[in-house]
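Enquirer: Here is the input, now give the coordinates:
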Amino acid sequence: MGPLMDVAALEARRSGGQRTVLLDVRWVLGDPHGREHYLEGHLPGAVFVDLATDLAAPAAAERGRHPLPPPSEFQAAARRWGINDGDVVVAYDNSGNLAAARLWWMLRNAGFQDVYLLDGGLAAWSAAGLPVEDGPVDVSASNVSLEEGRMPAIDADTATGWAGSGILLDARAAERYRGEIEPVDPRAGHIPGALSSPTSENLDEHGHFLPAHELRRRFEGLGISRGVPVAVYCGSGVTAAHEVAALEIAGFGAALYPGSFSEWSNNPALPVVTGSEPDGGERPNLTGA
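Expert: Below is the predicted model of the structure:
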């Protein structure tokens, strides 16, 4: 089934009385009102997840704007959301799953396998004429047991030399990659050797993930093939998780750099380059052999 569940499959579970934990991860960079949006309307029974406090530790220059929280804190949050061992979890937002993918990746990293993204999110649910409800949802505390380190991840030291033997993707908007703008981090540009691969290009005009064959063609155009190591970063490790999900749909595995550019650019010892080329030189010939 992969990372995605479509609206029809979710509604079949709901109407069939199959237990499904719904998590609403309403968050967009620059909009701090996710909970208010949730309270105005969400999927029936969905619990709000605050990305800034539930899915991240406090910002720190040496770890980035959204560091991963300690595993014990994440497990405590998952229990507050009502997740039990063996449940099926479906996460969504209203921005193409750019935020919800962070929760998907974190649960997968914690060893929880039955977690999915609602393809198209709240917009797809509403477009199908299905009901929403307002106000908060209370759930009973649960007993899920989570682990850590089950998804591949890299740190700044590993990212430094990654492009020499693999492909490092920058999932931010192309203008941030080029260094033309930088709204939140201390330096503009990108990690040397990284290729621009904006997360927005994983989606169609309705906020659905592109079909697997189209995603595969997109990533193959960046030189990705079986056997070539791939890692992804973004601004703070949020939307890069979306790219990891898109790569999985396309049939490729990828590591996440959780600290991402917000961590990298805060370290003056680490180089940053600007412009449309990875590092001003030629890309390495990566055949996967």
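
Enquirer: can we go C-alpha only for contacts and neighbour counts from here?
Expert: Fine.

Enquirer: and L210, how many neighbours does it have?
Expert: 19 (other Cα atoms under 10 Å).

Enquirer: nearest residue to it other than its sequence neighbours?
Expert: Closest residue to L210 apart from its sequence neighbours, by Cα to Cα, 6 or more residues apart in numbering: L203 at 5.3 Å.

Enquirer: Go ahead and confirm that neighbour touches N97.
Expert: No. Contact criterion Cα atoms under 8 Å: L203 and N97 do not qualify, at 9.6 Å.

Enquirer: which ones are touching the closest residue to A59 other than its chain neighbours?
Expert: Ranked by Cα to Cα, 6+ apart and with sequence neighbours excluded, the top spatial neighbour of A59 is R65, at 4.4 Å. When contacts are counted by Cα atoms under 8 Å, 6 or more residues apart in numbering, R65 is found next to P58, A59, S236, G259, S262, E263.

Enquirer: could you redo those residues as JSON lines and give each row distance to A124, secondary structure and neighbour count?
Expert: What follows is those, written out as JSON lines (distance: Cα to Cα, whole Å; DSSP: H, G, I helix; E, B strand; the rest coil; neighbours: other Cα atoms under 10 Å):
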{"residue": "P58", "distance to A124": "32", "secondary structure": "coil", "neighbour count": "13"}
{"residue": "A59", "distance to A124": "33", "secondary structure": "coil", "neighbour count": "16"}
{"residue": "S236", "distance to A124": "27", "secondary structure": "coil", "neighbour count": "25"}
{"residue": "G259", "distance to A124": "31", "secondary structure": "coil", "neighbour count": "26"}
{"residue": "S262", "distance to A124": "32", "secondary structure": "helix", "neighbour count": "27"}
{"residue": "E263", "distance to A124": "34", "secondary structure": "helix", "neighbour count": "27"}
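
Enquirer: Second chain to compare with the first, below:
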Amino acid sequence: MSPTIDSASGGTPFISADTAVEQHGSVRLDVRWTLGGPSREADYAAGHLPGAVRLDFDRDVCGPVGPVGGRHPLPEPEALQAVLRAAGIDDDSRVLVYDDGDGMAAARTWWTLRWAGVDRAQVLQGGIKAWTGAGFPLETQTPQPKPGTVTVRPGQLPVLDAEAAADWARTRELIDVRAPERYRGEMEPVDPVAGHVPGAINLFLGEDDLADAPRLHERYAPHPEAAYYCGSGVGAARTALAVTAAGLPTPPVYIGSWSDWVSRGRDVATGEER
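Expert: Below is the predicted model of the structure:
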């Protein structure tokens, strides 16, 4: 596991549409995605930020799904490097990532870029809706970027595996950000087993306003040694983005999350933790 990375090392994780439109030379990544839904190729073709390269979230940002590892595992470094170079990313590139605006796919992409050593990555606050809402244009042309030269350096953000997550729950604070009924094991719409990691507590991700840094600080500052998990590492990455936006150190993430935990046949807890 890598040491915790202070948020200051990567600067603010957000960029507004007003600032982004004036920022020239950045690489723009369109990662719009719907959990369990169809590919978003048609949406990209219908209109995207000028110059934006489309990444398929499941194929390009995450690794292939296996019998263990969860539904959105980390990509192999070599595969990710090829994707990022094809998008035109160099080691010193500014990278702007956007989705529909909920911040889920964009946050996981931002987290993956930071994990890979791409420090100058930011998420477009409010996503493509904020861009069009500000009156800025879209385009339909598919860009042909000059291949980049970025070198992926995995491990630049702290990552937990199942054993480390179990230890974190015993010795520090492991936070499950899924809906309370999923945490308690009352229902599970995606994974084959309901419940939570024994010893984990619940702090529902909900609809955090990622632009409200003081509120985020109030919410997450009481958990200075917490690590986070969700269903498959997407919501937990969004929480890591929220914590970083609050001016706090980027926390450890159990990137395989619940889907990895149950794939390994680990012990399951239900109800509330005492």
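
Enquirer: circling back to that earlier point, so L203 and N97 of structure 1 - more neighbours on which side?
Expert: Between L203 of structure 1 and N97, counted using other Cα under 10 Å, the more crowded position is N97 (29 against 18).

Enquirer: separation between the more buried one and P229 of structure 1?
Expert: Computed as Cα to Cα, to the nearest Å, the N97 of structure 1 to P229 of structure 1 distance reads 25 Å.

Enquirer: which residues does the spatially most central residue of structure 2 contact?
Expert: Centroid-nearest residue in structure 2: R108, 1.6 Å away (criterion: Cα atoms, centre = their mean). Counting by Cα under 8 Å, 6+ apart, R108 of structure 2 makes contact with G233, V234, G235, A237, R238.

Enquirer: Name the member of those with the most neighbours.
Expert: A237 (30 neighbours).

Enquirer: Cross-check the contact I'm expecting between W131 of structure 2 and A17.
Expert: Yes. Counting by Cα under 8 Å, A17 is a contact partner of W131 of structure 2 at 5.4 Å.

Enquirer: Which of the contacts of R65 of structure 1 are retained in structure 2?
Expert: Retained in structure 2: A59, S236, G259, S262, E263, out of these (criterion both residues aligned by TM-score structural alignment, their matches' Cα atoms under 8 Å).

Enquirer: which residues touch G237 of structure 1?
Expert: H66, P67, R102, L256, Y257, P258, G259, S260.

Enquirer: which residue in structure 1 lines up with G47 of structure 2?
Expert: By TM-score structural alignment, G47 of structure 2 lines up with G41 in structure 1.

Enquirer: Give me the aligned partner of E11 of structure 1 over in structure 2.
Expert: Aligned partner of E11 of structure 1 by TM-score structural alignment: V21.

Enquirer: now the strands for the stretch 151-289 of structure 1?
Expert: For the stretch 151-289 of structure 1, applying DSSP state E, counting those that start in this stretch gives strands covering 167-170, 195-196, 230-233, 255-256.

Enquirer: right, and these - which one's nearest D24 of structure 1?
Expert: The closest of those to D24 of structure 1 is strand 255-256. By Cα to Cα, the value is 22.3 Å.

Enquirer: Which positions in structure 2 sit opposite the closest one in the alignment?
Expert: Taking TM-score structural alignment, strand 255-256 of structure 1 hits residues 252-253 over in structure 2.

Enquirer: In a markdown table: the kept ones among the contacts of R65 of structure 1, plus distance to I181 of structure 1.
Expert: Formatted as a markdown table, the kept ones among the contacts of R65 of structure 1 follow (distance: Cα to Cα, whole Å):
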| residue | distance to I181 of structure 1 |
| --- | --- |
| A59 | 21 |
| S236 | 16 |
| G259 | 20 |
| S262 | 14 |
| E263 | 17 |
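
Enquirer: closest to R19 of structure 1 among the residues you listed?
Expert: Out of those, the member with the shortest distance to R19 of structure 1 (by Cα to Cα) is S236, at 32.8 Å.
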